[in-house]
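*Asks:* no sequence on this one, just coordinates:
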């Protein structure tokens, strides 16, 4: 029977979308096929479903998501009664449930629905669907005692109507009241109660949303600028010095269009990062001259400047009525929402209470979810030497919003701040360091000179070397000032990993540094090694790569079954290349008899059971290999790229192994998501390894 979770409320304005998004994240972490059903809808398409569909790559036909619209439901209930309404909605729900392992049900929104006793209708639908319920109570602007009473009443209401209440969520409470409310409710309710503070960035409209709502004309700006949140509104009328003192981070400046001094002053402040603003809204249908606009575009490229015909007062009334919304066009709000949910909800316990059996399939999304969760469980610090690069900054934004790890960004500090401001990013408590001016440079130079004295490196020469961001970042890792490093989005592999070879060096048990890619196929994850570092390893090195790759696989939840790949299987072939693989397999069996390994073996026999049954019947690896070791870099690198491009696999890596401390390299074509995944992997590598994942020595 399909498991379903019904997220509902008691009134409007509870910010329930945060919980719906968070629950969807949990469900997709466990199973491959998650359906969505909204019994009643105001408008189609529905903005939350559009967000879920884009973010979680849902293939569900949108026509099956909705039961019916509120007008239809109201008319049906009035003419034929509640039983008929419920009956039709149950039929439509089961049409979805038949095709999915679990269904997330999005309850009614209590917004001008004209339905009597909407809470009871949600409770009945949940019972008829066989769904467990998570009620959400909004606490914005309410005193703590009122919030506690409302949460208790909501639990009693749904529990009294026969619902299986999984947990309660109280959302949007004052940050200073959160802990006290949580403590009192935990003591008074028989189910967990998670309390989320109000997050201003979620309620803040983006500049794009403001532009659309006001019907404003775009004067300047790019997509990144229009994605910024307007966290505050500052109305310009004062003289420039007083006006500049009134600016706040993330504010939207509202000023008459003929005040060129305030426009240029606001954009100059943004350019200097004191403070970064969301944009400028011009009123009175006035626009500065072309010369002023040209200067504005050069001062703060991409920063939005928009214009409306009205005066400041009616414009202010419209602005203060706006509230940010989660939708497919606001992915950064989604990251903020998920970070909020994951910080304040015991996700492991909630997932246990939902009791959805983990799917036997492992999709790319499930693997990526697991990486972020594993990294977040023991938060570490990762240094990013390419701190001025846009893709790295965008990845940092995701990592910080999700609370995955702490970050150190290297580069010119003012450049980092300016680029972050242009992207509308808040770097929070991230550490920003310029290696050229850092007080660490002297001590790092002395350290590097000692390490490389046998190569004739002096302190003077080392002083120049350690100003390089990759050397500086590597020394931070070596000295324990960071737990790991990720670089390579604009640097070559050699420039990224050479400092690690010189400074961090290999683990005592590893003879070489090697790499793996996690190849996320449609239904499983395979580990490919070595596809990035060693051109032509000998038998001993190949054996070391196999052992290292098995340990890496186990560390990331892939049960290691090792295939030592060659162009022949078993004893069918001979020659130097096959003999090398055969010898490497023998060495692994002798040194690590507990590892399951087969070789030499061809790729098809390694992964396809029908081929394995013919070529190597009875093998415990053939046909079900998870760790595939290539005989040389030429074969490995081409194979991973062929599978990535032709089979649509997601390739995560390269992940370096064998170093004493983790340093990882990025492809220069890395996407933001690739950088996020690699940083998460690096953070996990730096965590103490659980005994259950250690391979016997």
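*Replies:* Perfect, I can see it now. Quantities reported herein were computed from a predicted structural model and do not represent experimental measurements.

*Asks:* only C-alpha atoms for contact and neighbour calcs from this point on.
*Replies:* Will do.

*Asks:* Which positions in stretch 5-13 come out as buried?
*Replies:* Of the residues in stretch 5-13, those buried under the neighbour-count criterion (16 or more other CA atoms under 10 Å) are 5-10, 13.

*Asks:* In helices only, show me those residues.
*Replies:* The helices in this structure, assigned by DSSP state H, contain none of the buried residues of stretch 5-13.

*Asks:* just curious, which of the residues you listed is nearest to residue 557?
*Replies:* Nearest to residue 557, judged by CA to CA, of those is residue 5 at 26.9 Å.

*Asks:* Contacts only, for that closest one.
*Replies:* By CA atoms under 8 Å, 6 or more residues apart in numbering, the residues touching residue 5 are 102-105, 131-134, 354.

*Asks:* and here's the other structure:
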């Protein structure tokens, strides 16, 4: 039977969607077949329930949509009125069991207390949880409540579910005033026999997006792209004053609401946005008036992508419609999901909660499980990674995810004003100052940093044999790739990730010159983690060395085996060729055979086989015929290709044809981690690569880490470099 968690509440406005998302994240880390079930759903929900659809999309659920819902509220009320609650519950249990049979775990989403015609919803949710055999995780909303009231509500909810016979995992107080968190947490710890977690209010979750406002008001969209529509609306500015006075009222993230005939306010607010003083969310025009074509053409040039929409009503009716609108989590807004997950992971003891759910970890490793593991390991011992491409959109989006999920501290390189203006125009929320134990950000301009002189002198010493002078080096180190590499070399950052807009050569060359290869490594090479449906394989080298000789191939194999072990993949090394065992000959096969012998000499502890064909390496039936009795054949996890042509084409063929997730390239052989991105890298790829870089830097490093205070260019006092220089 599947292990099920029933997330429920006691009233509206508890923000439990963030908790539901967090629990789903925990479940998918442990098992690969997780279901979602909404017992009751509103018939008018367009395209289905927005939380169910978010979870379906984000976690790639392949369950039929019809199996994820029980009944509509209307059908449930009619059934209960006609035949009683027992018949209603029986019908819902039958639907739930049909889903549960196909799942290892199920997340159940309780009723929403929104005019549902279901009497005593708390008792109804409790009964469903008991009938489903699910543990309950109640969420109590603390928005605008004082600490004593929150504590009382949580205690009352606990008693209510306990008295109704529920197995309660923990209690969660959500949307609690930030300053009241510790007081509420202490009081609950003293009064409850089960764990209690307190999640503070997060304005970025409560803020609706422009897209949600457009949908809620039925506005007609005149201008705007997807990024603009995804911006959070943090306030409203109603236009009525003359332009000079109006401009002083603008605030960052505000939605400008003004009659459509006020071209001066439309153009003025968009011009202010373009200048970053301040960046607004968008413009909503009232009274159904469309600006003229000249005005709209100028608006499009001033602030490309910034939404401009129009509603037929006047400002008063529009204001009333906007006042009580809050943000929501849905598949169209992945940013809010990342914010919610970061909040959940920061304030909930996820290890403790996972243990209480009592799930046994699946032996299969899915791509999602591998990615979860990367983020979890990076977060466990937080490092500091520098991203040289600080104004690139994908890098900025990845940075927000990394900071919100508390994965690592970051330095973005670039003009701070330009970086923040670009982030604001994308609707991103990069923290200005660290808060509590959250991941920290700093933005550094190599041209004006006080580190420039220090780095120039260091680079001059390193490259003196090439005729480098301080004067020349002062220019070299303003290049973001060199500046970032020197930060890593000096221990100011623990690793670097670049390549979204720079070439591989531009990323790696500074590392060759400054960081150099690690002791025992003959060359720098790379691997890809190939996440298949049920396992993870390691491919090397698919990105760096065009035609390695036998010695270099052996070095690649040893490095790749060590990298695999570092990331939880038991290394069984296959040295690939077009021939298996002694069946073939020729220069190419002989190279692989010689490399295999060298690996055995260098590392007798490793399981290695070669030469071996790909099918014999991964397919047990083929292996039984071609290499019976081999400890590697049919079970290989690390596959070493004889040259770059073979490796690069194979990884791309498997990625596209088998639907594998390729994570990498991950560079190996450098003394400190520097990793290269594909110029077509997605935001998700950047997040994964940064997490890998952070994990690489954890090896052999103290838990406190090495780096600098994010608000200065000075080494942090907990770093060895800081101690030496202080």
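*Replies:* Okay, I see it. A quick note: this is a predicted structure, and the numbers were derived from the prediction, not measured.

*Asks:* I'd guessed residue 609 of structure 1 sits against residue 620; true?
*Replies:* No. With contact defined as CA atoms under 8 Å, residue 609 of structure 1 does not count as touching residue 620 (10.7 Å).

*Asks:* Who are the contact partners of the closest residue to residue 274 of structure 2 other than its chain neighbours?
*Replies:* Nearest residue to residue 274 of structure 2, sequence neighbours excluded (CA to CA, 6 or more residues apart in numbering): residue 303, at 5.5 Å. Going by CA under 8 Å, 6+ apart, residue 303 of structure 2 touches 270-271, 273-274.

*Asks:* Tell me the residue in structure 1 aligned with residue 303 of structure 2.
*Replies:* The pairwise alignment with structure 1 assigns residue 303 of structure 2 to residue 300, based on TM-score structural alignment.

*Asks:* One more: residue 411 of structure 2?
*Replies:* Aligned counterpart of residue 411 of structure 2 in structure 1: residue 408 (TM-score structural alignment).

*Asks:* burial count for that match?
*Replies:* In terms of burial, residue 408 of structure 1 registers 21 neighbours under the definition other CA atoms under 10 Å.

*Asks:* is it true that it lies in a strand?
*Replies:* Yes. The secondary structure assignment for residue 408 of structure 1 places it in a strand, going by DSSP: H, G, I helix; E, B strand; the rest coil.

*Asks:* give me the number of residues near the counterpart of residue 344 of structure 1 in structure 2?
*Replies:* Under the alignment defined by TM-score structural alignment, residue 344 of structure 1 is paired with residue 347 of structure 2. Here the count is done by other CA under 10 Å, and residue 347 of structure 2 has 13 residues near it.

*Asks:* Check the one 4 residues further on too.
*Replies:* Other residues near residue 351 of structure 2 come to 10 when the count uses other CA under 10 Å.

*Asks:* Double-check that it belongs to a helix.
*Replies:* Yes. Counting by three-state DSSP, residue 351 of structure 2 is found in a helix.

*Asks:* how far away is it from residue 496 of structure 2?
*Replies:* According to CA to CA, to the nearest Å, residue 351 of structure 2 and residue 496 of structure 2 sit 29 Å apart.

*Asks:* Have a look at how far, on average, stretch 88-95 of structure 2 is from structure 1.
*Replies:* Superposed on structure 1, stretch 88-95 of structure 2 shows a mean distance of 1.3 Å to its aligned residues (mean CA distance after the TM-score superposition for structure 1).

*Asks:* helix, strand or coil for the alignment partner in structure 2 of residue 621 of structure 1?
*Replies:* Alignment of residue 621 of structure 1 against structure 2 is given by TM-score structural alignment, with residue 632 as its counterpart. Using three-state DSSP as the criterion, the local structure at residue 632 of structure 2 reads coil.

*Asks:* Next up, the contacts around residue 632 of structure 2.
*Replies:* Residue 632 of structure 2 is in contact with 572-574, 607-609, 617, counting by CA under 8 Å, 6+ apart.

*Asks:* all strands in the stretch 101-250 of structure 2, in order from the N-terminus.
*Replies:* Taking DSSP state E, counting those that start in this stretch as the criterion, the stretch 101-250 of structure 2 contains strands spanning 105-109, 135-141, 171-176, 196-200, 220-223, 235-238.

*Asks:* of the ones you listed, which approaches residue 654 of structure 2 most closely?
*Replies:* Ranking the strands of the stretch 101-250 of structure 2 by their distance to residue 654 of structure 2 (criterion: CA to CA) puts strand 105-109 first, at 29.7 Å.

*Asks:* Contact partners for the aligned partner of residue 359 of structure 2 in structure 1?
*Replies:* Residue 359 of structure 2 is assigned residue 356 in structure 1 as its aligned equivalent, the criterion being TM-score structural alignment. Residue 356 of structure 1 sits next to 3, 27, 30-31, 102 when contact means CA under 8 Å, 6+ apart.

*Asks:* what's the closest non-adjacent residue to residue 201 of structure 2?
*Replies:* For residue 201 of structure 2, ignoring the flanking residues on the chain, the nearest one in space by CA to CA, 6+ apart is residue 175 at 3.9 Å.

*Asks:* What's the match for that neighbour in structure 1?
*Replies:* Under the pairing rule here (TM-score structural alignment), the equivalent of residue 175 of structure 2 within structure 1 is residue 172.

*Asks:* Hmm, its match is touching residue 196, no?
*Replies:* Yes. Here residue 172 of structure 1 reaches residue 196: they are 6.0 Å apart, a contact under CA under 8 Å.

*Asks:* Tell me how many other residues crowd the aligned partner of residue 602 of structure 2 in structure 1.
*Replies:* Under the alignment by TM-score structural alignment, residue 602 of structure 2 pairs with residue 591 in structure 1. Around residue 591 of structure 1 there are 12 other residues, counting by other CA under 10 Å.

*Asks:* same deal with the one 4 residues further on?
*Replies:* A total of 17 residues lie near residue 595 of structure 1 under the criterion other CA under 10 Å.

*Asks:* now residue 423 of structure 2
*Replies:* As a burial measure, the neighbour count of residue 423 of structure 2 was computed by other CA under 10 Å and equals 21.

*Asks:* ditto for residue 64 of structure 2
*Replies:* Other residues within reach of residue 64 of structure 2 by the criterion other CA under 10 Å amount to 10.

*Asks:* Looking for the alignment partner of it in structure 1.
*Replies:* Residue mapping for residue 64 of structure 2 onto structure 1 gives residue 61, with TM-score structural alignment as the criterion.

*Asks:* Could I get the full set of strands for the stretch 351-500 of structure 1?
*Replies:* Remark: strands of the stretch 351-500 of structure 1, listed N- to C-terminal, are 381-384, 406-410, 431-433, 484-487; assignment by DSSP E, counting those that start in this stretch.
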